[in-house]
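Output the structure for:
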Amino acid sequence: MVDWLEIHQPDVLALQETKLVDDSFPQEAFKEIGYHAAYSGQKTYNGVAILCRQAPKDILTDLPNLVDSQRRILGVTVDDIRLLNLYVPNGSEVGSKKYAYKLDWLGRIKDYLQEALVEYPKLIVLGDFNVAPADQDVHDPDIWHETILCSTPEREALKEILALGFQDSFRLFEQEAQSFSWWDYRGGAFRRNRGLRIDLILISKALVPKCTGCVIDKEPRRLTRPSDHAPVIATFA
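Prediction:
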């Protein structure tokens, strides 16, 4: 992570699935290279963090309409931009209790964002959404048809969030076909590019004119023992 930060020098980096309690977060390693850290973690599962060049303000780890012991939400303000970092539940399988929990969770996020946009016109919602927005974001739509991450209710829940006034920054620009951000560890999925685009950076209308690009950096996925996700990078003027 430190190597990647020193190469790319982002102003803000959002992390999901950190899988460690707050006392164990390696904030000193990031401080040494010029980053402040905000984080909300738990042992073994979930966990979110944000690294910033500037000290983050107005840190939020729980939403007023969503009481949840799982650490999946982190909000901060940097300059005049509000960021909400999400690790959306996977949902396990369509029709399961975890799937119902995921849909309810997304609905509560939508309700919160509807109000947040009034307070924060410059709002970025980003993270591991565990939803591929459309068939073009799936290596084989027939295989994934109505399965978890690609089912119609999940996609509709994401569309309802977008309809509040957000744009998927990746789709603001021409992109290569078969562009993905996640590949299973099994079956040579990365080598065969059998992936999904489930890591998203959604931006409010006020930020759309300032967004100058959005790309997926696949290089870290080639490393030894990599994350199964690749970084998504949005740039703003």
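
contacts and neighbour counts: CA atoms only from here.
Fine.

In the chain, which helix is the longest?
For the chain, the helix with the greatest residue count under DSSP state H is helix 97-119.

Next, report how far it is displaced from the centre of its chain.
Computed by Cα atoms, centre = their mean, to the nearest Å, the chain-centroid distance of helix 97-119 equals 14 Å.

Report all helices and strands that that helix contacts.
In this structure, helix 97-119 packs against helix 152-162, with contacts taken as 3 or more Cα pairs under 8 Å, 6 or more residues apart in numbering; DSSP states H and E.

Could you also give me the structure for this next sequence, so I can compare it with the first?
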Amino acid sequence: MKIATFNVNGINTRLESLLAWLREDAPDVACLQELKAANEQFPRKALAEAGYGAICHGQKAWNGVAILARDSDPIEIQRGLPGDPDPSQSRYLEAAVNGIVIACLYLPNGNPQPGPKFDYKLAWFDRLIERAQQLHDCGQPVVIAGDFNVVPTDADIYDPKSWRKDALLQPQSRERYERLLAQGWTDSLRELFGEERVYTFWDYFRQHWQRDAGLRIDHLLLNPVLAPSLSEAGVDRWVRGSERASDHAPAWVELDLPLAPA
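Modelled structure (predicted):
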């Protein structure tokens, strides 16, 4: 079973690229972030024609998350994190797909820092940690996937020097990611790639893509029920090199599991 996460950076602007990736790589589940589209603008018909059922938590022009399932319909569990003081920001969605709980998130960027945006990022992260503990303890197989807007360590960025003041590398951001993992979650890409550098994001400036000057900020976390089934993981870098590409590439895991009835 293949589960992927992809910050599409505007689902309608990059719909052809998204559909090409779905045709080529055919993930069983795809978590999408930064839709930049209200629910009524979500391209449900095009995705259905590509063989995917979908649920979305959209927002006009900003944010937005969705969960796609190949030849299936995700069963929504929850949208939004409990206790979020600003529910207008569409950043979190949960669904059941083929017997697995899928949590899709788009964690706040937090820049500029210090300031209210960074404070909001940290508070949102704290609520995520609370929800993640509940999911960890539920006894069901769970994946938390998405754009975490956190570079966990200096090994996850091409060169940390020019990013030291960025919210993605701040000690408070990294500490929360470590606290999340300490609950018992497995960081799939790091688990399989070891010390090898692997990136999921290359911004549009200073030829970062052409120079492979990337960051790893898109993560797939598995709870202890699911972690033993992890067999492969990777990043579909070719998507980042396509025409009118997002600044992210899809990251994915292969789980040694049969597809269960929905």
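
that older thread, the second structure: matching residues for the longest helix of the first structure?
Using TM-score structural alignment, helix 97-119 of the first structure corresponds to residues 116-138 of the second structure.

What lies in contact with the matching stretch?
For stretch 116-138 of the second structure, the surrounding residues in contact (Cα atoms under 8 Å, 6 or more residues apart in numbering) are 81-84, 107-112, 142, 167, 172-173, 176, 179-180, 183-185, 223-224.

And the strands in the stretch 101-250 of the second structure?
Secondary structure of the stretch 101-250 of the second structure (DSSP state E, counting those that start in this stretch): strands at 142-147, 186-187, 218-222, 230-235.

can you list those in TSV and add mean neighbour count and distance to residue 6 of the second structure?
Converted to TSV, the strands of the stretch 101-250 of the second structure look like this (neighbours: other Cα atoms under 10 Å; distance: least, Cα to Cα, whole Å):
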stretch	mean neighbour count	distance to residue 6 of the second structure
strand 142-147	26	7
strand 186-187	19	16
strand 218-222	25	8
strand 230-235	18	10
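
Same list (those) but as JSON lines, adding distance to residue 55 of the second structure.
Conversion of the strands of the stretch 101-250 of the second structure to JSON lines gives the following (distance: least, Cα to Cα, whole Å):
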{"stretch": "strand 142-147", "distance to residue 55 of the second structure": "15"}
{"stretch": "strand 186-187", "distance to residue 55 of the second structure": "25"}
{"stretch": "strand 218-222", "distance to residue 55 of the second structure": "19"}
{"stretch": "strand 230-235", "distance to residue 55 of the second structure": "24"}
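
closest one to residue 17 of the second structure among those?
strand 230-235 (15.4 Å; Cα to Cα).

For the closest one, name the packing helices and strands.
Secondary-structure packing of strand 230-235 of the second structure (3+ Cα pairs under 8 Å, 6+ apart): helix 188-193, strand 251-255.

Give the buried subset of the contacts of stretch 116-138 of the second structure as a ChimeraX selection command.
The buried subset of the contacts of stretch 116-138 of the second structure, as determined by 16 or more other Cα atoms under 10 Å, is captured in ChimeraX by this line:
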select :81,107,108,109,110,111,142,167,173,176,180,184,185,223,224
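
What about the contacts of stretch 116-138 of the second structure, which are in helices?
Of these, the ones assigned to helices by DSSP H are 172, 173, 176, 179, 180.

any idea which of these is closest to residue 148 of the second structure?
So of those, ranked by how close each gets to residue 148 of the second structure (Cα to Cα), first place is residue 173, at 9.7 Å.

got the contact list for that closest one?
122, 150, 167.

show me the contacts for the aligned residue in the second structure for residue 206 of the first structure.
Here residue 206 of the first structure is matched to residue 225 in the second structure, going by TM-score structural alignment. By Cα under 8 Å, 6+ apart, residue 225 of the second structure lies in contact with 139, 140, 141, 142.

and what of residue 40 of the first structure?
With Cα under 8 Å, 6+ apart, residue 40 of the first structure has these contacts: 21, 22, 47, 48, 49, 61, 71, 72, 73, 74.

counterpart of it in the second structure?
Mapped onto the second structure by TM-score structural alignment, residue 40 of the first structure lines up with residue 57.

distance of that match from residue 95 of the second structure?
From residue 57 of the second structure over to residue 95 of the second structure the distance is 12 Å, taken as Cα to Cα, to the nearest Å.

neighbouring contacts of stretch 48-66 of the first structure?
By Cα under 8 Å, 6+ apart, the surrounding residues in contact with stretch 48-66 of the first structure are 11-18, 30, 34-41, 68, 71-78, 85-87, 105, 108, 112.
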